[in-house]
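S.K.: sequence-free structure coming up:
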C-alpha cells in the first residue's frame, strides 16, 4: 500500500500494514500474525479490542458521539472525572480536565503553573519525553529528531541529569547539578515547576531514584515550586500499580495522563491539586474534542477493568516472567550484546551493549528486523536507540508472553557484529 500521500517526516519502525488485533496479537493485511510487544507505544495495557472497552464504545456511539464540554456538559465527562479523580492515589482534593492527548495535558499543565505561580521557568530532565507539540519539544531531554529544524522554542526550560540505577547517575550527582543550576543559570525564585517521569519511557525505561524523588519533593515544598509527574506512559498499571509515583512515596502536585487511559481511544488528562486547577480564569482551559463522549466511555470501561487486584496480579506475573527469562539469558550467555534489564514492575527495558559498555544501536536495528520476520513486534528507546522497551499488554496470556520471549531469545542469539 502506497505511503506517498503521508508526510515523509513521519518515521515508521515497522514497514507493515496492520489489519486487526486481539489482546496481545495483531495481524497484517497479508494475514501474518505477530505477537505485539509494542502495544501502540504503551496505549494498550488492556490489549487490542478489550471486550469491555469495545462494548462501551459501541453503546456510547448510539447515544452521543460528540459534544464540546465547554459548550454543554455531558454525562460521560462528568462521570469519568468523578471516577478518575478517585483513582488517583493521593490524600489531597483532586480536580482536573480532560485533553485529547498526553502532550496536550502537558501544555495545559504549563499554563496552569504559570497562572498559579506567576513564574515561567521549567526544569526538566535529560532523556525526558513529554510530547511533540512546540512547548513540549523544549521539555524533551533529547534534540534528535524532535527539536531539529524547528527554530526557537518556548521557554525558559533547563535540564538536569536524571538519576537512576538504570543509567548510573546517582542522587548526589543530580542534586549537585541542581545546586549548580540555581547558582549559575537561573534564580530559583523564577522557577514555576519541575516536570519528571517516575519511569522514563522514551529515555529507556529508567526508574527514578527514590531518594532523589523525595529530596525533590522537599525542595519544591520549600521553594513553592509545582512538581509535575508525567505518568503518560508509566500510568494505568504499566508498573503493576495504578501509577509509578506511588513507589517513590511522594505526591506530585499535578499528574499528566494519557496513552492507556482509554483502551486505544485518544484521550489525556491533567489532574492534581484543586487549587492549582481552579486558578485560571473561566475559559482558560477547554477544547473542542477534549473529553469526547466516546473516549470517556472507553476510559470508564478501562477503569472498570483496572482494579488493584487485577493490576497487582498482571504486573507481578509479567515482571516475574520477564525477570526470570532475562536472568536465564544472562546465565546462559546467549548474546554478547545482552546488556542490563532496566525499569520496574512490568515496565521493563532490555539494553543492547557492546563489550565495552557502549550502546549497540546497530544490533538493536538488526533485532527489530529479525524479530518482525519471526512474528514479534518490538519498540526501541534510549538516548542511542539501544534499549528494547517491552510493552506487551498487561492482559497478555501467559503462553503468548512465553512465545514472544522465545522469539526474542532466538533473535538475540542471531545478532552479529
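M.R.: Okay, I see it. The shown structure was predicted, so the numbers you read here are calculated from the model rather than taken from an experiment.
S.K.: hey, let's count contacts and neighbours off CA atoms from now on
M.R.: Will do.
S.K.: so where do the helices sit in the stretch 301-417 of the chain?
M.R.: 308-332, 361-374, 398-414 (DSSP state H, counting those that start in this stretch).
S.K.: need the ones you listed in a markdown table (columns: mean neighbour count and distance to residue 100).
M.R.: Conversion of the helices of the stretch 301-417 of the chain to a markdown table gives the following (neighbours: other C-alpha atoms under 10 Å; distance: least, C-alpha to C-alpha, whole Å):
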| stretch | mean neighbour count | distance to residue 100 |
| --- | --- | --- |
| helix 308-332 | 16 | 25 |
| helix 361-374 | 19 | 30 |
| helix 398-414 | 17 | 31 |
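S.K.: in CSV, list those along with distance to residue 266.
M.R.: Formatted as CSV, the helices of the stretch 301-417 of the chain follow (distance: least, C-alpha to C-alpha, whole Å):
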stretch, distance to residue 266
helix 308-332, 22
helix 361-374, 26
helix 398-414, 26
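S.K.: quick one: closest of the ones you listed to residue 75.
M.R.: helix 308-332 (25.5 Å; C-alpha to C-alpha).
S.K.: hang on, the earlier thing: out of the helices of the stretch 301-417 of the chain, which is closest to residue 172?
M.R.: helix 308-332 (28.3 Å).
S.K.: that closest one to helix 398-414, inter-axis angle?
M.R.: 30 degrees (axes from the mean of the first three to the mean of the last three C-alpha atoms, to 10 degrees).
S.K.: now do helix 308-332: distance to the chain's middle.
M.R.: 20 Å (C-alpha atoms, centre = their mean, to the nearest Å).
S.K.: which other residues reach that helix?
M.R.: Residues from elsewhere that reach helix 308-332 (C-alpha atoms under 8 Å, 6 or more residues apart in numbering): 237-242, 338, 341, 345-348, 394-395, 402, 405, 409.
S.K.: which PyMOL command selects the buried ones in those?
M.R.: Provided next is the PyMOL selection string for whichever of the contacts of helix 308-332 are buried by 16 or more other C-alpha atoms under 10 Å:
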select buried, resi 237+238+239+240+241+242+338+341+345+346+347+348+394+395+402+405+409
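S.K.: ok, and here's another one to check against it:
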C-alpha cells in the first residue's frame, strides 16, 4: 500500500477542533437530526488507517467506516479502477444495458464464497437491500413465508431488516408496525450464559428447534438468517457448535441457511468469510461493507438453483451493481488477495487480543469479556464483579479515546461494548499507539 500522509497520530487542536465545531453547528440547519454522530469531526482526507480532519488532526481509525474501508481509506487499486471506470461511464442500469464489471464481480463472489457448488450472484447497493433480497429469494425458492432470526441480531434499517433486527432503540423505536412472519430465537451468547460454552450452544439450539417445530412449523420456515459473528449486537461470537447445529437442523427440514456476512466478510475475521471458521457452507450469503472499498455495493450469492428460483424482473434496482462501485470492488478484492490481508487480519488478532486481555486483568472487573476474531475484536464493559451491562463505562472510554485522536465505536444490545475494526492495512506502530490510548482510557475508569 502506498501512503502519502505521515503515518502517526497528531493532535494540532482539541478534538473536535474549531473548524469541525463550526461545520457541525452549521450541519444542524441542513441535515435531518435522525443522523447520529460518533465523533463530531469533519474529515478532509484519509490515508491508510489515518483520518485527517479539517483542523489538521491525524486520527487513528479503529472503525473503518464500520468495517467498510478494510483495504484502507483510499487504496490505490480501488482509486485507480474507480477513476478509469468513471471516465468511461458512471451508470447505465444493468437491467437496461449490461457491462462486464457486474459479471466480473459476480464471478469473483462465486469463486470466493464458501462451497464448491454452482453459484449465482445478484448485486445491490446496501447491506440491508442484500438481506431484504435474500429473504425474497428464500421465499421464492421454498414457497414458505417465515423467517427466523436471533437475539442481538442486526440486519438493517429497511422495514423487513428493521423487523429482523433485535435492538429497539435507536433502530426500531417509533417506526412500527413491522413486517409479519419474522420470528426470533435465542442466541448462544457465552458471556451471558450461566454454564460452559458447550452447554450454551446446546441450550440455544434446543430452544431454536422448539420455536421452529412447535410455534411456527418447520414446513412454514423459508430461512434462518444469522451473522456468523454478530456486529451491532456486540461482536458476539456464537458458542462453538451452535451455528453448525443450526445449519444441520435447517437442512433436515428443507430450510435455507442465510449467512449475513455484511460486517464479517472479506478478510475481516482472519478468513475470507467468518462462517469458514466452523466449516459452514451457507445456502445464501449476503455481503456489502468491505466488498467495494468504500463504494456502495452489496450482494447475495448462493446456490444456483435457489438464486434462479426468482423469475426475470424479480430482482434488481436502479443502482444495483453500479459500474463505478463494481470497479471499486474488483480493486478491493485484488488488494485483499495481492496484499495477503486475510493473514494480516489474523496477525492483528495475535497482536491485539493479548493487549485486551491485559486490560481486562487490570480493569478491576470492569471488562467482563474480551472476544472476536481477526480484526473484529471487542471488550464488554460491566459493573465490577457482575455481568450487569455498564454502558456509561463504554461512553467514558470512547470519549477518552476520541479526545486523544483514536476513533473507536460503541455497540451492543446494551450499549456497553467497545468494538475495534481497524483497516487491515494499519501498521503495527499505529495499532500499538491506539491500544495504548485505549488502555489509558480503561484505567481512567478506576
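M.R.: All right, it came through fine. Bear in mind that the values here come from a model prediction, so they are computed numbers and not experimental data.
S.K.: out of the contacts of helix 308-332 of structure 1, name the ones that lie in strands.
M.R.: Mapping the contacts of helix 308-332 of structure 1 onto strands (DSSP state E) picks out 338, 341, 347, 348.
S.K.: from these, which single one is nearest residue 307 of structure 1?
M.R.: Distance to residue 307 of structure 1, by C-alpha to C-alpha, is smallest for residue 347 among those, at 18.1 Å.
S.K.: map that closest one onto structure 2.
M.R.: Matched by TM-score structural alignment, residue 347 of structure 1 corresponds to residue 376 in structure 2.
S.K.: give me the number of residues near the residue lying closest to that match once chain neighbours are set aside?
M.R.: Counting by C-alpha to C-alpha, 6 or more residues apart in numbering, residue 376 of structure 2 lies nearest to residue 421, which is 5.3 Å off, once chain neighbours are set aside. Around residue 421 of structure 2 there are 26 other residues, counting by other C-alpha atoms under 10 Å.
S.K.: what's near enough to touch residue 421 of structure 2?
M.R.: Here residue 421 of structure 2 is in contact with 62, 63, 64, 66, 67, 375, 376, 377 (criterion: C-alpha under 8 Å, 6+ apart).
S.K.: distance of the aligned residue in structure 1 for it from residue 257 of structure 1?
M.R.: Mapped onto structure 1 by TM-score structural alignment, residue 421 of structure 2 lines up with residue 391. Distance, residue 391 of structure 1 to residue 257 of structure 1, by C-alpha to C-alpha, to the nearest Å: 17 Å.
S.K.: same deal with residue 168 of structure 1?
M.R.: Residue 168 of structure 1 is 28 Å from residue 257 of structure 1, by C-alpha to C-alpha.
S.K.: next one: residue 176 of structure 1
M.R.: 30 Å.
S.K.: out of those two, which sits in the more crowded spot?
M.R.: residue 257 (29 against 13).
S.K.: center of structure 2 - which residue?
M.R.: residue 263 (1.7 Å; C-alpha atoms, centre = their mean).
S.K.: corresponding residue for that one in structure 1?
M.R.: Per TM-score structural alignment, residue 263 of structure 2 is aligned with residue 233.
S.K.: with residue 159 of structure 2 instead?
M.R.: By TM-score structural alignment, residue 159 of structure 2 lines up with residue 134 in structure 1.
S.K.: residues contacting the closest residue to its match other than its chain neighbours?
M.R.: Nearest residue to residue 134 of structure 1, sequence neighbours excluded (C-alpha to C-alpha, 6+ apart): residue 153, at 6.6 Å. Residues near residue 153 of structure 1 by C-alpha under 8 Å, 6+ apart: 134, 135, 137, 138.
S.K.: next, residue 153 of structure 1: secondary structure please.
M.R.: Following DSSP: H, G, I helix; E, B strand; the rest coil, residue 153 of structure 1 is assigned to coil.
S.K.: which one in structure 2 is aligned with it?
M.R.: By TM-score structural alignment, residue 153 of structure 1 lines up with residue 178.
S.K.: report the separation between that match and residue 162 of structure 2.
M.R.: From residue 178 of structure 2 to residue 162 of structure 2 the distance is 8 Å (C-alpha to C-alpha).
S.K.: residue 206 of structure 1 and residue 54 of structure 1, how far apart?
M.R.: 33 Å.
S.K.: what does residue 148 of structure 1 give?
M.R.: Counting by C-alpha to C-alpha, the gap from residue 148 of structure 1 to residue 54 of structure 1 is 39 Å.
S.K.: what about the counterpart of residue 305 of structure 1 in structure 2, distance to residue 266 of structure 2?
M.R.: Matched by TM-score structural alignment, residue 305 of structure 1 corresponds to residue 335 in structure 2. Between residue 335 of structure 2 and residue 266 of structure 2 the distance is 11 Å, computed by C-alpha to C-alpha.
S.K.: which one's more surrounded, these two?
M.R.: Higher neighbour count among residue 335 of structure 2 and residue 266: residue 266, with 31 against 21, using other C-alpha under 10 Å.
S.K.: how about that one: what's its closest non-neighbour residue?
M.R.: residue 272 (4.8 Å).
S.K.: counterpart of the one you found over in structure 1?
M.R.: Aligned partner of residue 272 of structure 2 by TM-score structural alignment: residue 242.
S.K.: can you check residue 443 of structure 2 too?
M.R.: Match for residue 443 of structure 2 (TM-score structural alignment): residue 413.
S.K.: who are the contact partners of its match?
M.R.: Residues in contact with residue 413 of structure 1 (C-alpha under 8 Å, 6+ apart) are 334, 335.
S.K.: secondary structure element holding residue 320 of structure 2?
M.R.: Assigned by DSSP states H and E, residue 320 of structure 2 belongs to neither a helix nor a strand.
S.K.: what number of residues lie near it?
M.R.: Neighbours of residue 320 of structure 2 under the rule other C-alpha under 10 Å: 24.
S.K.: in structure 1, what residue corresponds to it?
M.R.: So, by TM-score structural alignment, residue 320 of structure 2 is matched to residue 290.
S.K.: so the residue nearest to that match when sequence neighbours are not counted versus residue 377 of structure 1, what's the distance?
M.R.: Excluding its sequence neighbours, the residue lying closest to residue 290 of structure 1 (C-alpha to C-alpha, 6+ apart) is residue 99, at 4.3 Å. Using C-alpha to C-alpha, residue 99 of structure 1 is found at 29 Å from residue 377 of structure 1.
S.K.: try residue 53 of structure 1
M.R.: 23 Å.
S.K.: tell me the SS of residue 97 of structure 1?
M.R.: Residue 97 of structure 1 ends up strand, using three-state DSSP.
S.K.: translate it into the numbering of structure 2.
M.R.: Using TM-score structural alignment, residue 97 of structure 1 sits opposite residue 122 in structure 2.
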